[in-house]
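*Asks:* sequence first, then the predicted structure, then my questions.
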Amino acid sequence: MARVVVVFSSLLLSAAAPVGPAAGPQARSRYTFDKLVWRDEFNYTGRPDSTKWGYDVGGSGWGNKELQYYTKNRLENARVEGGNLVVEARREALQPENAYTSARLLARGKGGSQTYGRFEVRAQLPGGRGTWPAIWMLPDQNGYGNKSWPDNGEIDIMEHVGYDPNVIHASTHCKSYYFRTNNQKTGTTVIPDATTAFHVYAIEWTPETITAEIDGQLYFAARNEGTGWQAWPWDKPFHVLLNVAVGGEWGGQKGIDEAAFPQQMLVDYVRVYEMKKR
């Protein structure tokens, strides 16, 4: 296992009421995450299991000026082989306005959604300048504020941009703290072989905290301030999303290496554990 070098983002340190790594185990000690309630081990071949995964489809830029077109049920972009889910970004124009294709899978409405718990994904990330893979979470329903993003929250278990290899980010976004106001709560860590080896990316989510870890090492934590949904909308069911974007306001900041494609995110498993009080 590669050595994990922890580099805390200034955003994590300066955002209102974050907690550092020392507080994580204390907060988590009130809960257990032992019961596995939903999983996909990808021990089959072909298309992703339709009873567990749906697709977001389209090429509108997805609010970030991304360049890919997300396809549905297309093996070139999403398939299970060799014991892994393969999410593949390709340089090809299925639609005139999009020079790339990829896939964005989501577990909403497929049994894997829940409020609180441990969400764990073992994955190997794509490289290449211009790639932007993500393992993240969105709410099943939008009920707060204007019923759109970011009012209802986002949890980023893992984000990586290809122009900054092996630097991994975990973040939370909400009405009070999100990236367009440059005050999102974020943690950053370096995994020297993130694009060549598998690692376990996980969050543990309780009513008090959201913490992120890689291979069991905690590197990000954010605390519920108790100031209402604007700062803590994470009290309702969320689901996992898996995707590889191309370009965009973040992923495309240093341009795109067209020769680097195709690029793949390999996912060994996705597991969801129930939270219980001790």
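*Replies:* Sure, I can see it.
*Asks:* for the rest of this, base every contact and every neighbour count on C-alpha atoms.
*Replies:* OK.
*Asks:* hmm, what's the outermost residue in this protein?
*Replies:* residue 96 (28.4 Å; Cα atoms, centre = their mean).
*Asks:* can you pull the contacts of that one?
*Replies:* Residue 96 makes no contacts at all, as judged by Cα atoms under 8 Å, 6 or more residues apart in numbering.
*Asks:* any idea how far it is from residue 60?
*Replies:* 12 Å (Cα to Cα, to the nearest Å).
*Asks:* residue 61: neighbour count?
*Replies:* If you count neighbours by other Cα atoms under 10 Å, residue 61 ends up with 17.
*Asks:* strands of the stretch 151-278 of the chain, residue ranges please.
*Replies:* 154-159, 167-173, 185-190, 199-205, 209-214, 217-223, 238-246, 263-277 (DSSP state E, counting those that start in this stretch).
*Asks:* so what does the third one touch, helix or strand wise?
*Replies:* Strand 185-190 sits against strand 5-7, helix 10-14, strand 167-173, strand 217-223, with contacts defined as 3 or more Cα pairs under 8 Å, 6 or more residues apart in numbering; DSSP states H and E.
*Asks:* so which of those is nearest residue 249?
*Replies:* strand 167-173 (15.8 Å; Cα to Cα).
*Asks:* now what about that closest one, what contacts it?
*Replies:* 150, 153-161, 178-179, 184-191, 212, 220, 222.
*Asks:* please spell out the ChimeraX selection for the buried subset of those.
*Replies:* For the buried members of these, the matching ChimeraX selection, counting by 16 or more other Cα atoms under 10 Å, is:
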select :150,153,154,155,156,157,158,159,160,161,178,184,185,186,187,188,189,190,191,212,220,222
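*Asks:* nearest residue to residue 178 in space, please, no chain neighbours.
*Replies:* residue 184 (4.1 Å; Cα to Cα, 6 or more residues apart in numbering).
*Asks:* and the comparison structure, right after this:
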Amino acid sequence: MNKRLKYKIGVESLLIVCLMMSFFAISSCETDDTQVVATFNNLVMADEFDTNGAPNSAIWNFDIGTGQNGWGNNELQYYTDRTENVTVQNGVLIITAKEEQFNGSAYTSARLLTKGKFERTYGRFEARMRLPYGKGIWPAFWLLGDDSNGTQIWPQIGEIDIMEYVGDEPSRMFGTVHGPGYSGGESISKGYELENGRFDTDFHVFGIEWGPDYINYYVDDVLYNQITPEDVPGEWVFNRGPFYIILNVAVGGSLPGSPNAETVFPQTMLIDYVRVYENN
């Protein structure tokens, strides 16, 4: 089992990260004495995917179907809970996007969520994953605020995208927040690019550390962005909750566009683990 690094508090540790840029492929590194870097070391949820078969039903639900307007993005896939689209094998959760005719859709995939089973406000949320690739492929690891049984709607409930990635840019991912006044194309986002490598050829750890008035974004334990209330042009909706976890692989849609002749199917996202820590 990989042991996560504990984060030191203060500008000095950020300076060390910057000095080590030759060892890490990162998009940017800034020392800002207003940044908050906390230590989250109390493990409150871990799925190591040690049991073959279906995902752990005590943790995961499934979204099924095409959603409203293709899950709000005109996506092309039909989400299922079939083993052809989602299974656990040899310590890895496998989400597979396939090109096939199914219930009126040309593609199938899977979308797992912890709504009603595991929800939290604040903490470190991380997953070790190997991503798929190709035009029209859009995997994501994200958090969505609970809608209080339909009494609140997106984007008022808030959305924290820990990892998003479009498959025709295999060296670049991005982290994003959506809220009232800054959603969809107006969301607050920052990318992270590997200088030597691709996210589809090896596993990487994607995570956030989220506390009152800040969300820190990490790739492989490198802090590459912090978002605070001062960074959003609207209400900060991330000091309330709870939020739940979503893992999915979308195909097509307004973002990232449709697959093309070069897109290879099937495509798989491999998840080695999902872990959540709280601050003692």
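*Replies:* Thanks, I have the structure now. It should be emphasised that the depicted structure is a prediction, and the values quoted were computed from it without experimental measurement.
*Asks:* coming back round to it: from residue 91 of the first structure, how far out is the residue nearest to residue 178 of the first structure?
*Replies:* Counting by Cα to Cα - residue 184 of the first structure and residue 91 of the first structure are separated by 32 Å.
*Asks:* list the contacts of the residue most central in space within the second structure.
*Replies:* The residue lying closest to the centre of the second structure (Cα atoms, centre = their mean) is residue 141, at 2.0 Å. Residue 141 of the second structure is in contact with 161, 162, 163, 164, 245, 246, 247, 248, counting by Cα under 8 Å, 6+ apart.
*Asks:* if you set the cut-off to 7 Å instead, what comes out?
*Replies:* 161, 162, 163, 164, 246, 247, 248 (Cα atoms under 7 Å, 6 or more residues apart in numbering).
*Asks:* need the counterpart of the second one in the first structure.
*Replies:* Meaning residue 162 of the second structure. Aligning on TM-score structural alignment places residue 162 of the second structure opposite residue 157 in the first structure.
*Asks:* my guess is that match contacts residue 136, does it?
*Replies:* Yes - Residue 157 of the first structure lies in contact with residue 136 (Cα atoms under 7 Å); the separation is 5.0 Å.
*Asks:* tell me the spacing between residue 180 of the first structure and residue 168 of the first structure.
*Replies:* Residue 180 of the first structure is 19 Å from residue 168 of the first structure, by Cα to Cα.
*Asks:* the more surrounded of the two?
*Replies:* Set residue 180 of the first structure next to residue 168 and count neighbours by other Cα under 10 Å: residue 168 wins out with 21 against 9.
*Asks:* immediately after the helix or strand hosting residue 34 of the first structure, which helix or strand?
*Replies:* Under the criterion of DSSP states H and E, residue 34 of the first structure resides in strand 31-40. Moving toward the C-terminus from strand 31-40 of the first structure, the next helix or strand (DSSP H and E) is strand 54-56.
*Asks:* what range in the second structure does that following strand sit on?
*Replies:* By TM-score structural alignment, strand 54-56 of the first structure lines up with residues 61-63 in the second structure.
*Asks:* that older thread, mind listing what's buried along the strand holding residue 34 of the first structure?
*Replies:* Those would be 31, 32, 33, 38, 39, 40, for strand 31-40 of the first structure by 16+ other Cα under 10 Å.
*Asks:* and that strand, how far out from the chain middle?
*Replies:* Centroid separation between strand 31-40 of the first structure and its chain, computed with Cα atoms, centre = their mean, to the nearest Å, is 18 Å.
*Asks:* counting contacts, what elements does it pack onto?
*Replies:* strand 263-277 (3 or more Cα pairs under 7 Å, 6 or more residues apart in numbering; DSSP states H and E).
*Asks:* residues touching the match of residue 162 of the second structure, list them.
*Replies:* Contacts of residue 157 of the first structure by Cα under 7 Å, 6+ apart are 135, 136, 170, 201, 202, 203, 212.
*Asks:* residue 98 of the second structure too?
*Replies:* Counting by Cα under 7 Å, 6+ apart, residue 98 of the second structure has contacts 107, 108, 109, 265, 266, 267.
*Asks:* ok, the aligned residue in the first structure for residue 200 of the second structure to residue 39 of the first structure distance?
*Replies:* Matched to the first structure by TM-score structural alignment, residue 200 of the second structure sits across from residue 195. Relative to residue 39 of the first structure, residue 195 of the first structure is positioned 23 Å away (Cα to Cα).
*Asks:* can you check residue 191 of the first structure too?
*Replies:* For residue 191 of the first structure relative to residue 39 of the first structure (Cα to Cα), the value is 25 Å.
*Asks:* ok, residue 103 of the first structure next?
*Replies:* 20 Å.
*Asks:* likewise residue 203 of the first structure?
*Replies:* Residue 203 of the first structure is 15 Å from residue 39 of the first structure, by Cα to Cα.
*Asks:* over to residue 261 of the first structure?
*Replies:* 30 Å.
*Asks:* surely residue 163 of the first structure touches residue 129?
*Replies:* Yes - with contacts counted by Cα under 7 Å, residue 163 of the first structure reaches residue 129, the gap being 4.5 Å.
*Asks:* who's more crowded, these two?
*Replies:* residue 129 (24 against 21).
*Asks:* over in the second structure, tell me which residue corresponds to the more buried one.
*Replies:* So residue 129 of the first structure corresponds to residue 135, using TM-score structural alignment.
*Asks:* can you tell me how far the match of residue 162 of the second structure is from residue 80 of the first structure?
*Replies:* On the measure of Cα to Cα, residue 157 of the first structure and residue 80 of the first structure end up 22 Å apart.
*Asks:* again, but for residue 37 of the first structure
*Replies:* From residue 37 of the first structure to residue 80 of the first structure the distance is 22 Å (Cα to Cα).
*Asks:* re earlier: quick check: which element contains the residue nearest to the centre of the second structure?
*Replies:* Using DSSP H and E, residue 141 of the second structure falls in strand 137-145.
*Asks:* can you pull the contacts of residue 207 of the second structure?
*Replies:* 124, 125, 126, 127, 162, 217, 218, 219.
*Asks:* which SS class is the closest residue to it other than its chain neighbours?
*Replies:* Leaving aside its chain neighbours, residue 207 of the second structure sits nearest to residue 126 (4.0 Å; criterion: Cα to Cα, 6+ apart). Recorded secondary structure, residue 126 of the second structure: strand (DSSP: H, G, I helix; E, B strand; the rest coil).
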